[in-house]
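# sequence and predicted structure are below.
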Amino acid sequence: MKGSKAAFAGFGLALAAFSFAPVAIAATDISHPTQALQFLDNTTDFGATFGNNQRNNFFADKFTFSISDRPYVILESYLSSISSRATNGLEITDFTIRNNAGVVAQGVQESRGDIDLWSLYNVTLQPGDYWLQVNGFVVSNTGGSFGANVNLTPVPEAETWAMMLGGLSVLGALARRRKQA
């Protein structure tokens, strides 16, 4: 009887230890397929949605585009993920613009929590192929989404600046001539 009590107590302790042991949940990559961005009048938007029951799963979504018709452009983009509180929705961990050589510009996190807000501001791009990459994970089983807007501003070529300065010089000379007459 004494031996069976000890065995039963040992079994009970083992069961208690097992029931309180942390359970490791393997995270799954739930990234969307790469999407090509289509610009209309130098602007576009993009985003992604993640369904319920994806808690702790991670993503690295890519949005591709090319600069080919002008020597330089300036890119600006704002990305946000909004939820009812910080314990719901998504946690955005990184927002970058990349090319085949690596990271071109790192986004700046403006806010975190129930509103994740990231910005890429005043990024000068030369002709080439690029992608915006959004990394993060799902915080809760309620799912979530993110959305962003991208604006491209063409940088005037040197010839354009020269013509503009020449035109201003002519206007200045005409104004001075009228004042003297």
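Looks like it arrived, so ask away.
# make it CA atoms for all contacts and neighbour counts henceforth
OK.
# strands of the chain, residue ranges please.
Taking DSSP state E as the criterion, the chain contains strands spanning 35-36, 43-50, 58-67, 73-82, 90-99, 102-106, 108-111, 115-125, 128-138, 144-154.
# TSV for those strands, including mean neighbour count and distance to residue 166?
Below are the strands of the chain laid out as TSV (neighbours: other Cα atoms under 10 Å; distance: least, Cα to Cα, whole Å):
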stretch	mean neighbour count	distance to residue 166
strand 35-36	14	41
strand 43-50	16	31
strand 58-67	18	29
strand 73-82	20	24
strand 90-99	21	37
strand 102-106	15	35
strand 108-111	14	39
strand 115-125	19	26
strand 128-138	20	32
strand 144-154	18	21
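# okay, pairing it with this:
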Amino acid sequence: MFKECSMFQIRTATVAVLGLLSALSATPAFADPANHLVADYGSIVLPFTHSIGNTFSGSQANGFTSQDGTPVVFATIGGKSYFYDDFLFSLPTSPQANFDAAAVTIDMGSFLSLQNFSARLYKLDAGVASLTTGLPSSGTPIQAWTSTTLLAPGVTGTTVLFQNVDLQAGARYALEFRGTIAGGFGGSYGGNLNIAPVPEPSTGAIALAALCVVGLIGRRRISVSAE
């Protein structure tokens, strides 16, 4: 009787473990712990404009929190500790779209300061689970890490800028910022993003383009005949 109970318990435990492993394998991987989802705008309607940004408060000794109260988890790259902030959006199935964005951080010395500030844009192929601090699973980013530029003469600060970036209709994207918190009590950045539809050429424009091509071919034929 004891042996039968023991065998039954072993079989039950084995089934439970296998079931747990199966469930874990079916669960999508989480994003990198350093990725902080600041905002998910979902399926947007074009044109779309929205403010973006984050404020970090706290101290170097006790750690920092984002403006939503989430503790900042850093990713160490090249000996520096970076925060990663993400803003997500999904495009409608048509039309194509153009993307513009700008963000600024102002340096207030040792009190409030962000350094090594940059941003990139990449496509998400598995939703939030595909957020990453490394190479996106969807491949090369649509826009690689931007370089920072001086905000203005006499002003200590940096800005990152995206201009006329083509986006694929129906795709989901992550606008990702990163930087180091150099201020003793934190720092902040802010800006705007704008996504505009790319107008499809009208029938008249298509017809005019066709006429131009026909006219060009005709002139070439006349030129060849004259020779």
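Now that the structure is in, tell me what you want to look at. Small disclaimer: the values here were computed from a predicted structure and weren't measured.
# let me see the TM-score of these two.
For this chain pair, the superposition-based TM-score is 0.63 by TM-score structural alignment, normalised by the length of the first structure; 137 aligned residues with a Cα RMSD of 2.9 Å.
# hmm, back to that, can you add distance to residue 15 of the first structure and give the strands of the first structure back as JSON lines?
As requested, those are exported to JSON lines (distance: least, Cα to Cα, whole Å):
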{"stretch": "strand 35-36", "distance to residue 15 of the first structure": "49"}
{"stretch": "strand 43-50", "distance to residue 15 of the first structure": "37"}
{"stretch": "strand 58-67", "distance to residue 15 of the first structure": "33"}
{"stretch": "strand 73-82", "distance to residue 15 of the first structure": "42"}
{"stretch": "strand 90-99", "distance to residue 15 of the first structure": "35"}
{"stretch": "strand 102-106", "distance to residue 15 of the first structure": "49"}
{"stretch": "strand 108-111", "distance to residue 15 of the first structure": "44"}
{"stretch": "strand 115-125", "distance to residue 15 of the first structure": "42"}
{"stretch": "strand 128-138", "distance to residue 15 of the first structure": "32"}
{"stretch": "strand 144-154", "distance to residue 15 of the first structure": "37"}
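# quick check: chain neighbours aside, which residue is closest to the aligned partner of residue 148 of the first structure in the second structure?
Aligned counterpart of residue 148 of the first structure in the second structure: residue 191 (TM-score structural alignment). Spatially, and ignoring its direct neighbours in sequence, residue 191 of the second structure is nearest to residue 103 (4.0 Å; Cα to Cα, 6 or more residues apart in numbering).
# what do you get for residue 89 of the first structure?
Sequence neighbours aside, residue 144 is the residue nearest to residue 89 of the first structure in space, at 4.3 Å (criterion: Cα to Cα, 6+ apart).
# check the gap between the one you found and residue 110 of the first structure for me.
Distance from residue 144 of the first structure to residue 110 of the first structure, counting by Cα to Cα, to the nearest Å: 19 Å.
# any idea how far residue 30 of the first structure is from residue 46 of the first structure?
Applying Cα to Cα, the value for residue 30 of the first structure to residue 46 of the first structure is 17 Å.
# again but with residue 69 of the first structure, I slipped
From residue 69 of the first structure to residue 46 of the first structure the distance is 22 Å (Cα to Cα).
# residue 120 of the first structure too?
Distance from residue 120 of the first structure to residue 46 of the first structure, by Cα to Cα: 14 Å.
# same deal with residue 115 of the first structure?
Per Cα to Cα, residue 115 of the first structure is found 17 Å from residue 46 of the first structure.
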